[in-house]
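In: no sequence for this one, just the structure:
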């Protein structure tokens, strides 16, 4: 589908070229990415720790990125997922809000403290992040130290 992007959309940031929902069995790529019918989907408005990113919990290594991916897989539970595309990103991935029934999977990960609101792109999940932080869930739990994923990636490129 992403390969069928209209030429006009290639030059317009945020242009939605997929006009319909993507529905099907999803496989988890990482804590903020899925694949449905061979289509790579980046979850809109959130950023989860990377698979190789290590956090610490009570001074011990904790694979927070792996935990986020495992939780996303558990939330999906083998059920059919529906993703509402918002745009195509620079890597030609569909960026979407994905649902299991009425459950917003993007928001669920942020609310559980396993992803952060990606404020550079949307403020939609900021309240979920603040609630997770206040409740000490996931990366916001006492004794957890982590870098926001965008900072971890930036350091990795240096």
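Out: On my side now, so go ahead. Model, not experiment: these values are computed from the prediction.
In: contacts and neighbour counts: CA atoms only from here.
Out: Fine.
In: quick check: longest helix of this protein.
Out: Taking DSSP state H as the criterion, the chain has its longest helix at helix 64-76.
In: So residue 56 is in contact with residue 62, correct?
Out: Yes. Under the criterion of Cα atoms under 8 Å, residue 56 makes contact with residue 62 at 5.0 Å.
In: ok, these two, which is more surrounded?
Out: More crowded of residue 56 and residue 62, by other Cα atoms under 10 Å: residue 62, with 18 against 15.
In: what's the distance between residue 37 and residue 18?
Out: 14 Å (Cα to Cα, to the nearest Å).
In: who's more crowded, these two?
Out: With neighbours defined as other Cα under 10 Å, residue 37 and residue 18 compare such that residue 18 has more, 19 against 12.
In: and the residue nearest to that one when sequence neighbours are not counted, how many neighbours does it have?
Out: Distances taken as Cα to Cα, 6 or more residues apart in numbering put residue 85 closest to residue 18, at 6.5 Å, once the chain neighbours are dropped. By other Cα under 10 Å, 23 other residues sit near residue 85.
In: Use this one as the comparison:
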């Protein structure tokens, strides 16, 4: 006879999913600030703001900054309503956000500015497939999937940590000194030998945050 009462108590104890509403300030392609709340858009993934993309035979380009600028041009200052789905390990609210009744995540994936983050949601897989078939946004260019970019960064940090080094945040250009002749060459993400290149600070090798910085320090770009 106490079961209905206990059920009510159980429901009251369950945390309610919050709603965040207000004007958007775009942090990067998949992260907004609404007031004091950081919101990570649910079910999508975009290039990191410092990410450079490219492929063999294609010059690296700042895909992360490009996407962030595109998203900012559409949503910065817009009124959004966001329904909380989760809280991530960084303390951000993970949410589905809507502007003018439109699902922001779906719009970004459909326009090729974001990818469906299948690890966490299957909601936008069809939208990504359509954008890819049409060559919209990122799909019309050479780019590295953000998850792959982050994995390479983690691997690079692990390798340099084993050598007692630290990779500067956002600095992924590898300044390598050839063993034959001592030529100073830098490698950017997407080039043939990038992943295989390990930086040895003991030999004078180093990380760079931009190609301009590398050139000014006397390094030249690897040909492949």
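Out: Yep, that arrived. Everything numeric in this text was worked out from a predicted model, so none of it was measured.
In: Would you pull the TM-score for this pair?
Out: The TM-score (TM-score structural alignment, normalised by the length of structure 1) is 0.82; 141 aligned residues with a Cα RMSD of 1.8 Å.
In: sec struct for the residue nearest to residue 18 of structure 1, please.
Out: Under the three-state scheme (DSSP: H, G, I helix; E, B strand; the rest coil), the conformation of residue 85 of structure 1 reads as strand.
In: list the contacts for it?
Out: 16, 18, 19, 20, 21, 22, 94, 95, 96, 97 (Cα atoms under 8 Å, 6 or more residues apart in numbering).
In: Same check on residue 76 of structure 2?
Out: 23, 24, 25, 26.
In: redo that, cut-off 10 Å
Out: By Cα atoms under 10 Å, 6 or more residues apart in numbering, residue 76 of structure 2 lies in contact with 23, 24, 25, 26, 27, 32, 33, 69, 70.
In: Over to residue 112 of structure 2?
Out: If a contact means Cα under 10 Å, 6+ apart, then residue 112 of structure 2 has 46, 67, 106, 127-132, 134-140 as its contacts.
In: hmm, try it at 6 Å
Out: Counting by Cα atoms under 6 Å, 6 or more residues apart in numbering, residue 112 of structure 2 touches 131, 136, 137, 138.
In: from those, which two are the most distant?
Out: 131 and 138 (8.9 Å; Cα to Cα).
In: Burial check on residue 73 of structure 2, number of neighbours?
Out: 11.
In: any idea how far it lies from residue 20 of structure 2?
Out: 21 Å.
In: can you give me the angle the lengthiest helix in structure 2 makes with helix 63-75?
Out: Longest helix in structure 2, counting residues (DSSP H): helix 146-162. With axes from the mean of the first three to the mean of the last three Cα atoms, to 10 degrees as the basis, helix 146-162 of structure 2 and helix 63-75 are set at 140 degrees to each other.
In: Tell me the buried residues in helix 146-162 of structure 2?
Out: 146, 149, 153, 156, 157, 159, 160 (16 or more other Cα atoms under 10 Å).
In: For structure 2, just list every one of the strands.
Out: Using DSSP state E, the strands of structure 2 run over 19-28, 31-34, 37-41, 44-45, 53-55, 58-61, 79-87, 93-99, 102-103, 115-116, 173-177, 184-187, 206-208, 220-221.
In: Go through those strands and pick out the most buried.
Out: strand 115-116 (a mean of 27; mean count of other Cα atoms under 10 Å).
In: Superposed on structure 1, what's the mean shift for that strand?
Out: For strand 115-116 of structure 2, the mean deviation from structure 1 after alignment is 0.4 Å (mean Cα distance after the TM-score superposition for structure 1).
In: in structure 1, what residues pair with that strand?
Out: Aligned using TM-score structural alignment, strand 115-116 of structure 2 spans residues 116-117 in structure 1.
In: ok, residues contacting that stretch?
Out: Everything outside stretch 116-117 of structure 1 that qualifies as a contact, by Cα under 6 Å, 6+ apart, is 46, 47, 110, 125, 126.
In: could I get those as a markdown table with distance to residue 89 of structure 1?
Out: A markdown table is the format used below for the contacts of stretch 116-117 of structure 1 (distance: Cα to Cα, whole Å):
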| residue | distance to residue 89 of structure 1 |
| --- | --- |
| 46 | 14 |
| 47 | 14 |
| 110 | 21 |
| 125 | 19 |
| 126 | 21 |
